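Mind looking at a prediction? Sequence and model below.
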Amino acid sequence: MRNSQLLAAYRLAGSMALGTDIDPEFKYGAGNALTTPGIATLYLSKATRDVLKDNKMLYGWASGSTDIYEYDVMSNRAADNSLSDLQRERLKASFSSITVLQFADDETAERVAKDMSNADFAVAANENRSISLPNYPTATSHRRPGVPTLGSTLAHGRYVIYIHVGIVDDDVTQLTTLAEKTYRTQIPLLDKLPALSPADMLRLPPDPDGMLRRALNPKVSPSLDDIEYFTLDRIGYYQVNRKQQLNDSLYSEAGADRFTRSWGTELVRTRDEEAAKILRDKVVELLVPSSEPADSVPQLPDTKCAKNTDPRLNDKFVDTGERKRFLCAVQYRRYVAIVDANQIQDAHQRAAAQYALFANSQIQ
């Protein structure tokens, strides 16, 4: 069942609004699959946990975007922190975060939206003030005067949408405008995504385009993981790896439509073979800007390798959590895979193994 929840969340990720669709400056952020009420309340007020549990939340996705790279857009401090702490903190960035949850039916979603809003409001009932959104009269919204953020909840069919927006200046008009723009961007995407029943969720294919089974898995047994083992469309991939959205012009030019991660290996499907060749030659520099050319894999011409010169990598080959010391891009027909290792020989062996997987599976 957890796998079905992850697959449903991945499907939803491809229909979540990107920050740049709301504001061109919202280039940075993060996203995460929500499979339990406990995980969901990492991004919502903790007071809503029982509401989600009692109403049998099926799955969801949380996504946030901001104009400052260092700002933690996913933490909902306005929901649970004291007013004095919030006023001392003062926002240093503008942001918009969206959480979408799915429930069994429309009636449950309507009840959850109301109860979530009430529970959130009650955290600081003496300080919170209700706010109306003129274009979304059924949304319940509130804010704390003196704190430049606004929370709002809206039922939309079987979905419940919670948005949390903030600006640097405490201006109600600007907050209202940003909240309405967030709804206006997100709702049409959900209109194109039919809600799922639990049975529908169990029938979702774990590898719809056969990419996970063709990607080299250098670490552990294959099991779905929302960080290390997944396959997503382009928008969904940006939701989990927002920095890659900054490279959208390259991926769009290559016609990249499917992205896969397999415990260290990344696989991209492009429009055609020529597009894959262009992506192969450029993607290494995008993934690791601090790099220099390294020897390609012997007798494997369709590869490009580089040495990661990031100063955080010391002589003990400490992993930075992003990329290891050597990485290679492997191209086969319209597919490009990226592998990495801390020794050049290991990187070459992984690249050769990935090429063999491509060739033996005869990807068209």
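Everything's here; your move.

contacts, neighbours, all on C-alpha from now
Fine.

Tell me the helix or strand right after whatever helix or strand A109 lives in.
Secondary-structure assignment from DSSP states H and E places A109 in helix 106-122. Past helix 106-122, heading to the C-terminal end, the next element that is a helix or strand (DSSP H and E) is strand 129-131.

ok, now which ones touch R49?
Shown here is R49, whose contacts under the criterion Cα atoms under 8 Å, 6 or more residues apart in numbering are P37, G38, A40, T41.

whoops, I mixed them up, I227
Taking Cα under 8 Å, 6+ apart, we find I227 in contact with V240.

For T185, see how far away it is.
According to Cα to Cα, to the nearest Å, I227 and T185 sit 26 Å apart.

repeat for Y43
Relative to T185, Y43 is positioned 20 Å away (criterion: Cα to Cα).

on that earlier part again, now do the buried residues in the helix holding A109.
106, 108-110, 112-121 (16 or more other Cα atoms under 10 Å).

Stretch 187-198 now?
Across stretch 187-198, burial judged by 16+ other Cα under 10 Å covers I187, L190, A195, L196.

now the strands for the chain?
Counting by DSSP state E, the chain has these strands, from start to end: 28-34, 59-66, 95-102, 129-131, 140-143, 149-156, 159-166, 229-232, 258-262, 265-269, 291-294, 303-308, 326-332, 335-341.

Looking at these, spot the one closest to H348.
Set against H348 and scored by Cα to Cα, the strands of the chain come closest in strand 326-332, at 7.4 Å.

Run the angle between the top helix by length along the chain and strand 159-166 for me.
Of all the segments of type helix in the chain, defined by DSSP state H, the longest one is helix 172-191. Computed with axes from the mean of the first three to the mean of the last three Cα atoms, to 10 degrees, the direction of helix 172-191 lies at 150 degrees from that of strand 159-166.

let's bring in a second model and compare:
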Amino acid sequence: MVDHRTPVTARLALGALAVLLVGCGTVDGAAVPGEIDVRTLDVGSYTTAPADIEAGRKPTDGPILEGLRMAGAVVFPREVDSTLSHNWGSDVLDTPRRTSDVSAISNVNLPVLERHRMIVGFDIAEGSQAFDKAKPAIETDARVTRVVLLRFPGKETAATAARDLEATDFGVSPDNQPVPIPGYPAAHAHWRPGIKTIGATFAHGELVVSMFLQHPTPDIDAMARRVAAILDAQVPLLDQFTPTAPDRIAELPRDPDDLLRRTLIPGPSNQQIAISSREFSAWIGRASRHYRPTEPEELGAAWDRGGVDAVANSYSTTLFRFRDDVSATAFGTTWQETLSTAAHPVAAPDDVPGAQCAERREGKALTRCYVSYRNYGAFVSGAEATGVRQQAAAQYALLANAQ
């Protein structure tokens, strides 16, 4: 059995983000009754004009946009196993090479992915312990579940790909043995006796579910039951997902729920930026849960109460759409009240209603501010406090101008 310990190379939702590049700024719009005149805010040289997102369309966008749709169809392992409380990362896998390099798919399977014309994948991993890049998971007693959805151009192709992925992985070691999965006779699985991991694939329509699980002990029956439990939760989600026809993927909207145009971007509003899953993209509906904070618990609870149903990210800006304006404001208050000991509150930008900012106490400088406008809330961050406050003011103005 191939060793699948490579971590998911994805940024965490509320982690330190890249500093925004400064571009030429404009301040549009006049105040409506009960609101400030955003033209008076100090936005520095940041733009506050909503961007024409479709104008930036690139040939590479389509598969990533389909992968973002798939992000809403993948099972969250912690929903099946509550012990998997630590997020090890999630991301779109936009090429066969990247899929074989960083996901649960073995790198020996690159030819299989290419031969069967893999379109895109989505990868998620969660564990019972925090991920430690200095110590391989196999050397711990952590429970780990990693799920990869792979999209292929047709049901027959997907079914063949699932068999070939398993056969190639199985052939790596002469010690590998097949494992039946309870309730799923069409699933392909294997393990190496005495090793506490299992790999499995299962084709469902045009998608293949690839799984890698680690158990505290080499209990093959327990691992097979865990694979079945994942499929029990995953298959209904796939039944609700409608894959985009391969010849229509290039036409998928870049901003399907009108969030990116409300999100602060570097430079002028007419610039053209390619979709990048963790730098410039929108995560709609259930997919937005990949940005739900898990620590502290109070912040995750505020997210749940707020009914977040869409997230957009643009470099160092992350925008959330809440159920209502009260929820958007409450989330920021909870964030400020639950800052870790590594951060402390700092001055917010002048005249931006409800804005809140914090600064990291130690290590590399980082300032983060939260602003809300109506039912939207956003984090902006960077290394230079004055610039971050200008970003916060610009994001507030942009939200007002985008109405």
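The structure has been received and is ready for your questions. Just so we're clear, the structure is a prediction, and the values are computed from it rather than from any experiment.

quick one: TM-score?
Here the TM-score of the superposed chains, computed with TM-score structural alignment, normalised by the length of structure 1 as the reference length, equals 0.86; 336 aligned residues with a Cα RMSD of 2.2 Å.

circling back to that earlier point, any chance of the strands of structure 1 in JSON lines, plus mean neighbour count?
Output for the strands of structure 1, formatted as JSON lines (neighbours: other Cα atoms under 10 Å):
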{"stretch": "strand 28-34", "mean neighbour count": "25"}
{"stretch": "strand 59-66", "mean neighbour count": "28"}
{"stretch": "strand 95-102", "mean neighbour count": "27"}
{"stretch": "strand 129-131", "mean neighbour count": "14"}
{"stretch": "strand 140-143", "mean neighbour count": "22"}
{"stretch": "strand 149-156", "mean neighbour count": "25"}
{"stretch": "strand 159-166", "mean neighbour count": "25"}
{"stretch": "strand 229-232", "mean neighbour count": "24"}
{"stretch": "strand 258-262", "mean neighbour count": "24"}
{"stretch": "strand 265-269", "mean neighbour count": "25"}
{"stretch": "strand 291-294", "mean neighbour count": "15"}
{"stretch": "strand 303-308", "mean neighbour count": "24"}
{"stretch": "strand 326-332", "mean neighbour count": "27"}
{"stretch": "strand 335-341", "mean neighbour count": "27"}
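
Is it possible to get CSV of those strands that adds distance to A353 of structure 1?
Putting these into CSV (distance: least, Cα to Cα, whole Å) gives the following:
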stretch, distance to A353 of structure 1
strand 28-34, 31
strand 59-66, 34
strand 95-102, 39
strand 129-131, 58
strand 140-143, 54
strand 149-156, 47
strand 159-166, 43
strand 229-232, 18
strand 258-262, 14
strand 265-269, 11
strand 291-294, 18
strand 303-308, 12
strand 326-332, 10
strand 335-341, 10
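
and of those, who's closest to Q174 of structure 1?
The closest approach between Q174 of structure 1 and any of the strands of structure 1, judged by Cα to Cα, belongs to strand 159-166 at 9.2 Å.

The closest one: how far from the chain's middle?
Computed by Cα atoms, centre = their mean, to the nearest Å, the chain-centroid distance of strand 159-166 of structure 1 equals 16 Å.

Can you spell out which helices and strands pack onto that strand?
Counting contacts by 3 or more Cα pairs under 8 Å, 6 or more residues apart in numbering; DSSP states H and E, strand 159-166 of structure 1 packs against strand 95-102, helix 106-122, strand 149-156, helix 172-191.

Same list (the ones you listed) but as CSV, adding distance to R11 of structure 1.
Supplementary listing: these in CSV, determined by distance: least, Cα to Cα, whole Å:
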stretch, distance to R11 of structure 1
strand 95-102, 12
helix 106-122, 19
strand 149-156, 17
helix 172-191, 11
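
I344 of structure 1: which of these is closest?
strand 95-102 (40.8 Å).

Tell me the mean distance between the closest one and structure 2 once they are aligned.
Once superposed with structure 2, the aligned residues differ from strand 95-102 of structure 1 by a mean of 0.9 Å; criterion: mean Cα distance after the TM-score superposition for structure 1.

Read off where that strand ends up in structure 2.
Residues 144-151 of structure 2 are the counterpart of strand 95-102 of structure 1, counting by TM-score structural alignment.

From the chain's centroid, how far away is the matching stretch?
For stretch 144-151 of structure 2, the distance from its own C-alpha centre to the chain's C-alpha centre is 13 Å (Cα atoms, centre = their mean).

just to revisit the earlier point, between the strands of structure 1, which one is closest to A79 of structure 1.
With Cα to Cα as the criterion, A79 of structure 1 lies closest to strand 149-156 of the strands of structure 1, at 8.4 Å.
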